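Visitor: Pasting a predicted model and its sequence here:
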Amino acid sequence: MMSRNWDTALDAPDVGSMAIRFQTNPHKAVEVIVWFATKRPGIDFHSILKLLFFADKDHLNEWGRPIVGDRYNALQYGPVAQMTYDILKRDPLALEELKTASKDLPFEVQNNYCVYPHRAPDLDRLSETDVDALEAAWERYGHLDFKGRTDESHRHPAYRNAEIAGRQAMHYADFLEGEMANPEVIADLEETGPRLRL
């Protein structure tokens, strides 16, 4: 069976340049989905995907790694973590990556995009700092409506830079802020990112 490589960006970096990449952890993506669905049963795809973006951005800046390590695409309504979205949609290749059947996922989707959990999130798969970042994103952005979430995510340089460059793939280097946004940190993450176990 064919498999999709979520660790390959849709748009390759310029020849001679490197990009920060992480190994996507699909099992953590599932737990993030369940975590948000437990916070608000019936939460929609857009909310989960935008809140994950904000949490990943903050966690990367605080701890030097994202939560899931997903590949982000700049789409019309904001950043989308590709594997997480594919899991929400029950994409067969994403399920193959998880080695699970659709019926065995710990959440269900009703009305095409409303997510309900079947259990609590497995906190053995999420670190304390992961949960702190998810909680902070929830507190800061969880109350926003569709337009508010979209507008807030569109303001971030990672989204704007992809849009200006005419590419879908967002670069993790553009997620970095303050002291983290310096060439030494970026070079270190380019080297170590693919080897980190998320």
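Guide: It's in. Residues are numbered from 1 along each chain as shown.
Visitor: Every contact and neighbour count from this point should use C-alpha atoms.
Guide: Noted.
Visitor: Mind giving me the packing neighbours of whichever strand or helix holds S153?
Guide: Using DSSP states H and E, S153 sits within helix 146-154. On a contact count with 3 or more C-alpha pairs under 8 Å, 6 or more residues apart in numbering; DSSP states H and E, helix 146-154 meets helix 45-63, strand 78-81.
Visitor: got the buried residues for the host helix or strand of E190?
Guide: Per DSSP H and E: E190 is located in helix 183-192. Within helix 183-192, the residues scored as buried using 16 or more other C-alpha atoms under 10 Å are 186, 189-190.
Visitor: Put this next to the previous one:
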Amino acid sequence: MSYDPIKAAQVVAKLLRLSEAKALDAVKAVTLVYLCDREFITCWGLPILDENRVSMPHGPINFATYQHINGQVGPVPTGWKKLLSNQANHMVGLTREAADSNLDLLSRAEIETIEAVWGRFGHIDTWDLALWTQQKENIPEWEYPGDLMRPILLATIMEAVGIEDPAEACEAIEDNRRIDALFEEIRGH
């Protein structure tokens, strides 16, 4: 399990399809991705996306997905461009190929989680949602980082959502990463 930008694009594309809008504010998109991951951790004990998360001044985000949405990585994976387009004014939009049938890296449980998060938070304005995530009673793992960013450890999120033994759960995820890496190495030879 390692960061998969195509899967991240599929999460954002599903959110956009649920919004029925042509575009979504990038801040709202990455905030919703974080909330999807957090909810999936609550329900299943692991995140949808395997990436670093950080506290930023406007709230918690998934960092690699944030970088992709903002065009801060290059070259952009073909699968990302197939589903999403960067638009003016910090907006991310759908392409014509972003049908639900093209969201094949998402499990049924992941899609249901994304739908539930959209149902709970999709109607909230970008900056109201950002403010909501900065409230300790809502997202206790977020800490104001000043002008920078501050890492949010997976174990910290797990503890905040009530996972019984966060260290053991993180160790199991790390074991899966090592197994995945071995399979990738075998496939590569």
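Guide: That came through, no problem. All values reported here derive from a predicted model rather than from experimental measurement.
Visitor: TM value for the aligned chains?
Guide: Superposed pair, TM-score by TM-score structural alignment, normalised by the length of structure 2: 0.77. Supporting alignment: 167 aligned residues with a C-alpha RMSD of 2.5 Å.
Visitor: follow-up on the earlier one: now the buried residues of helix 183-192 of structure 1 as JSON lines including distance to Q76 of structure 1?
Guide: Formatted as JSON lines, the entries for the buried residues of helix 183-192 of structure 1 read as follows, by distance: C-alpha to C-alpha, whole Å:
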{"residue": "I186", "distance to Q76 of structure 1": "27"}
{"residue": "L189", "distance to Q76 of structure 1": "28"}
{"residue": "E190", "distance to Q76 of structure 1": "28"}
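Visitor: what's the closest of these to R65 of structure 1?
Guide: Of all the buried residues of helix 183-192 of structure 1, L189 has the smallest distance to R65 of structure 1: 8.5 Å, by C-alpha to C-alpha.
Visitor: what's the spacing between that closest one and L98 of structure 1?
Guide: The gap separating L189 of structure 1 from L98 of structure 1 is 26 Å, by C-alpha to C-alpha, to the nearest Å.
Visitor: What range does the helix holding S153 of structure 1 cover in structure 2?
Guide: The counterpart of helix 146-154 of structure 1 in structure 2, using TM-score structural alignment, spans residues 126-134.
Visitor: Name the surrounding residues that touch the matching stretch.
Guide: 25, 27-28, 31, 58-60, 121, 138-139, 142-144 (C-alpha atoms under 8 Å, 6 or more residues apart in numbering).
Visitor: chain center to it: distance?
Guide: Chain-centre distance of stretch 126-134 of structure 2: 16 Å, with C-alpha atoms, centre = their mean, to the nearest Å.
Visitor: Which neighbouring elements make contact with the helix or strand containing R187 of structure 2?
Guide: Taking DSSP H and E as the definition, R187 of structure 2 sits inside helix 166-188. Counting contacts by 3+ C-alpha pairs under 8 Å, 6+ apart, helix 166-188 of structure 2 is packed against helix 154-161.
Visitor: just the angle between the helix it packs on and helix 26-44, please?
Guide: 70 degrees (axes from the mean of the first three to the mean of the last three C-alpha atoms, to 10 degrees).
Visitor: Just want the angle from helix 154-161 of structure 2 to helix 166-188.
Guide: 130 degrees.
Visitor: tell me the contacts of the residue most central in space within structure 2?
Guide: Centre of structure 2 computed as the mean C-alpha position; nearest residue by C-alpha atoms, centre = their mean is V33, 3.3 Å away. Residues near V33 of structure 2 by C-alpha under 8 Å, 6+ apart: 11-12, 61-62.
Visitor: Residue in structure 1 paired with it?
Guide: Under TM-score structural alignment, V33 of structure 2 pairs with L52 in structure 1.
Visitor: any idea how far its match is from R160 of structure 1?
Guide: Taking C-alpha to C-alpha, one finds L52 of structure 1 at 18 Å from R160 of structure 1.
Visitor: One more: P117 of structure 1?
Guide: 33 Å.
Visitor: For these two, work out which one has more neighbours and name it.
Guide: Using other C-alpha atoms under 10 Å as the criterion, P117 of structure 1 and R160 rank with P117 on top: 22 against 17.
Visitor: list the contacts for the aligned residue in structure 2 for the more buried one?
Guide: Counting by TM-score structural alignment, P117 of structure 1 lines up with L94 in structure 2. By C-alpha under 8 Å, 6+ apart, the residues touching L94 of structure 2 are 13, 16-17, 22-23, 83-85.
Visitor: Could you dump these into TSV and include distance to G188 of structure 2 and neighbour count?
Guide: Listed next are those as TSV, based on distance: C-alpha to C-alpha, whole Å; neighbours: other C-alpha atoms under 10 Å:
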residue	distance to G188 of structure 2	neighbour count
A13	30	27
L16	34	22
R17	35	17
K22	39	12
A23	38	22
L83	27	22
L84	29	22
S85	31	16
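Visitor: So which of those belong to helices?
Guide: 13, 16-17, 83 (DSSP state H).
Visitor: between those, which is nearest I48 of structure 2?
Guide: A13 (14.2 Å).
Visitor: corresponding residue for the closest one in structure 1?
Guide: So A13 of structure 2 corresponds to V34, using TM-score structural alignment.
Visitor: Cheers, nothing more for now.
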